[in-house]
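**Q** here is a sequence together with a model predicted from it:
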Amino acid sequence: MERDNQTSSVSEFILLGLSSRPEDQKPLFVLFLIMYVVTVVGNLLIILAIHSDTQLQTPMYFFLSILLFIDICYTTTIVPKMLVNFLSKKKSISYADCMTQMYFFLTFANTESYLLAAMAIDRYVAICDPFHYVTTMSHRCCVMLLALSCSISHLHSLVLVLLINRLIFCDSNVIHHFLCDISPLLKLSCSSTFVNEIVINTEGLITLVTPFICVITSYLRILVAVLRIPSAAGKRKAFSTCGSHLTMVTLFYGSIIYVYFRPLSSYTVKDRVATVIYTVLSSMLNPFIYSLRNKDMKRGLGKLMGKKS
């Protein structure tokens, strides 16, 4: 009851979005609608190609198909509400919807982070220990890595959202963002955010840094192994299998580090742009990144389109 009385003045939040200027709303609506459609269609095509081609039934493509599915869920958590707000005068979101959006946004972001780590481990085993690849990256191992990724992500998101839910929001309900994220809500609260910041800087940091360290460690060992390959052709082939994944890792982690590895007081409009990169843009580019330089994926897409026609 005490919680209800404290927060009764804030039943909804106002999402300012990327721009508050009226003339920007329709162009932004068209831009993000196109990006959303491309994301959903592109990711679905790659998923269908993977599951329809028996030669793509490998651990790498298993993780990739899950990653692309997470991307669809990820953008669907964010973009539809953005599109509605672009065409609405009152860009509001209810308190319950805000907490729900934050929970799933954090869950899918963390799951993607752990999947990128799992894919880096897969590439490490494939290049550095190819003779044991089939046994090391067995289907059981892949399913366990996926289950671990989802479990940690859901638990992490639940902790953060429950801690946000205990805060008091007194007067202002204007969120300087296009989604319900942790930093703008902490800045909005009129109660102490000390516990939230402690958890974010400890548990949150560990949850985010752990998969990143796995990625860095895997690729450093891959680099050492590749440099030992005598032929230039062998080196190119080894690097080509990692190029797409490295591009995605750089895009995803680069923007996340920019947003979250800084003090809360330094949160600005640039953080909103960086958030677009690791939420909407990276999800849209994933199908292109993983298919343009991948002969197996091109073949799988060709077979899929051939069946369709």
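**A** That came through, no problem.

**Q** from here on, just use CA atoms for contacts and neighbour counts.
**A** Noted.

**Q** how near is Phe13 to Leu56?
**A** Counting by Cα to Cα, to the nearest Å, the gap from Phe13 to Leu56 is 45 Å.

**Q** the more surrounded of the two?
**A** Phe13 (20 against 17; other Cα atoms under 10 Å).

**Q** tell me the SS of the more buried one?
**A** Following DSSP: H, G, I helix; E, B strand; the rest coil, the label given to Phe13 is strand.

**Q** tell me which residues touch the residue most central in space within the chain, please.
**A** Centroid-nearest residue in the chain: Ala109, 3.6 Å away (criterion: Cα atoms, centre = their mean). Contacts for Ala109 (Cα atoms under 8 Å, 6 or more residues apart in numbering) come out as Tyr74, Thr279.

**Q** just the element for it, please.
**A** Ala109 is located in helix 95-128, with elements delineated by DSSP states H and E.

**Q** which residue ranges form the helices in the stretch 51-200 of the chain?
**A** 59-86, 95-128, 133-136, 139-165, 182-188, 194-199 (DSSP state H, counting those that start in this stretch).

**Q** before we move on, back to that, distance from the helix holding Ala109 to the middle of the chain?
**A** Relative to the centre of its chain, helix 95-128 is centred 6 Å away, using Cα atoms, centre = their mean, to the nearest Å.

**Q** what's around Met144, how many residues?
**A** Number of residues near Met144 (other Cα under 10 Å) recorded here: 12.

**Q** and the gap between it and Met137?
**A** 10 Å.

**Q** got it, and Ile72?
**A** 26 Å.

**Q** comparison target, given below:
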Amino acid sequence: MNVDNNIPCQWMYTLEGNCKEKNLLIKILNISAICYGILALKNVFFIIWRVYLRKVEKRGCAPLDYMVTFAFIFNLLRSVDNFIVVYNLFPEAIIFRVSFFAISWIPGATVIYLYLAVVFRTIPRLILHRLTCKENTLWILNTKKITPVLWTLSTITSIGLISSSVLAGYFLKEQKVKEMIIAFSAQMFFFLFINFICWILFLYYGRILVKLTRESLTLAGMNDERKDIEKKKFDIYIHKMKMFNYIFGGISLLFVLCLIPITIFYKKFLMEIFITNLLYCLTCNVYSIIMVGIIGFFIIYSEFKSRNLEGRKEPVHSTWMQTEISYQNLSRHI
């Protein structure tokens, strides 16, 4: 696998043999595996808490519950993948090791698709142009088409990642270098495709969602000082949406910037130039952990803060009833 001290380690599937800065990459992947494991454990406790709340409040699962579940699977698989590489587990199963890297990212993409489904379902509830003279043109999926379209997109990208990585592993095992590079480039293309689509959608629809929510806040008169608690609850909801957009959009953009040159010149950037190889390693194993950790802990904080406000809820007069109902309908999605 790695046979030359002067070439970068192919850390995505092995650190065995001789390669440049091997010890540094071992440390990065070890720390990354531990951090992903901690995030997975945090997800477990949050899932248990959400299950308890659903039982007490006698309600069904919200999209956030599914998102946290897939986030747990993602963090667990990323942790296991890094441990497999660092400790050289299953050394003869080359195809498995190469494909497991790609497979470990699929639950993370699913989390993003689930949030985009929430965005597409929430925006129609907030569109205010029917109440004003201003004309707005907004292309958005029909509610009935959201789930089929996003799951189709998820299935296509998942099959593309798995099939290209299996082929890459097979060609690596057979030592067919040219075919292996083509297969790895195809794998990187599917990574690039996922992240580019998500980045565009967050850039456009994420901003629209926040804007429409703020407009609904103003229209409902939630800036009135008498409704301080309800305004704070809306503020928490808006901050949560903005954080989702910043983190998911930021992760997608970061990967897009890394993957464009790697997809086009895989051999040059990942097999010959150490600095670009290291930057991609840091993106997968450091920057993504930081962003996932931030959004995870922010969600927990906002959930506890919102429920604390519900505990000292003010009386709701009839003129405010529709606003309260609207808030409950919106916040139930996330």
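**A** Sure thing, it's come through. Keep in mind that what you see is a predicted model, and the values were worked out from it rather than measured.

**Q** ok so, going back, buried stuff in the helix holding Ala109 of the first structure?
**A** For helix 95-128 of the first structure, burial by neighbour count (16 or more other Cα atoms under 10 Å) applies to 95, 98-99, 101-128.

**Q** again, but for stretch 272-279 of the first structure
**A** If you call a residue buried by 16+ other Cα under 10 Å, then stretch 272-279 of the first structure has these buried ones: Arg272, Ala274, Thr275, Ile277, Tyr278, Thr279.

**Q** what's the answer for stretch 254-266 of the second structure, then?
**A** Across stretch 254-266 of the second structure, burial judged by 16+ other Cα under 10 Å covers Leu254, Phe255, Val256, Cys258, Leu259, Ile260, Ile262, Thr263, Tyr266.

**Q** same check on stretch 168-185 of the second structure?
**A** Buried, per 16+ other Cα under 10 Å, within stretch 168-185 of the second structure: 168-173, 179-185.

**Q** mind listing residues that contact it?
**A** So stretch 168-185 of the second structure is in contact with 94-99, 164-165, 167, 262-267, going by Cα under 8 Å, 6+ apart.

**Q** do that again at 6 Å, thanks
**A** Ile94, Ile95, Val98, Ser164, Thr263, Tyr266 (Cα atoms under 6 Å, 6 or more residues apart in numbering).

**Q** likewise stretch 271-281 of the second structure?
**A** Outside stretch 271-281 of the second structure, the residues that reach it (Cα under 6 Å, 6+ apart) are Ile7, Pro8, Phe269, Leu270.

**Q** again with stretch 35-54 of the second structure
**A** With Cα under 6 Å, 6+ apart as the contact definition, stretch 35-54 of the second structure has outside contacts at Phe72, Asn75, Leu76, Ser79.

**Q** nearest to Gly249 of the second structure among those?
**A** The nearest member of the contacts of stretch 35-54 of the second structure to Gly249 of the second structure, counting by Cα to Cα, is Asn75 at 18.7 Å.

**Q** state the distance from that closest one to Thr110 of the second structure.
**A** As for Asn75 of the second structure, its distance to Thr110 of the second structure is 13 Å (criterion: Cα to Cα).

**Q** now do Leu77 of the second structure
**A** For Leu77 of the second structure, the distance to Thr110 of the second structure - Cα to Cα - is 14 Å.

**Q** so what's in contact with those two at the same time?
**A** Counting by Cα under 6 Å, 6+ apart, no residue touches both Leu77 of the second structure and Thr110.

**Q** gap between Thr276 of the second structure and Leu257 of the second structure?
**A** Thr276 of the second structure is 11 Å from Leu257 of the second structure, by Cα to Cα.

**Q** also Ile28 of the second structure?
**A** 21 Å.

**Q** how about Lys178 of the second structure?
**A** From Lys178 of the second structure across to Leu257 of the second structure, the span is 25 Å (Cα to Cα).

**Q** over to Gly293 of the second structure?
**A** To Leu257 of the second structure, Gly293 of the second structure is 21 Å away according to Cα to Cα.

**Q** could you do Arg50 of the second structure as well?
**A** Distance, Arg50 of the second structure to Leu257 of the second structure, using Cα to Cα: 36 Å.

**Q** and Gly221 of the second structure, helix, strand or coil?
**A** The three-state assignment at Gly221 of the second structure reads coil, by three-state DSSP.

**Q** again with Arg293 of the first structure
**A** Arg293 of the first structure falls in the coil class when you classify it by three-state DSSP.

**Q** what does it align to in the second structure?
**A** Under the alignment (TM-score structural alignment), Arg293 of the first structure pairs with Ser302 in the second structure.

**Q** where does Ile28 of the second structure fall, secondary structure wise?
**A** Ile28 of the second structure belongs to helix 22-57 when assigned by DSSP H and E.
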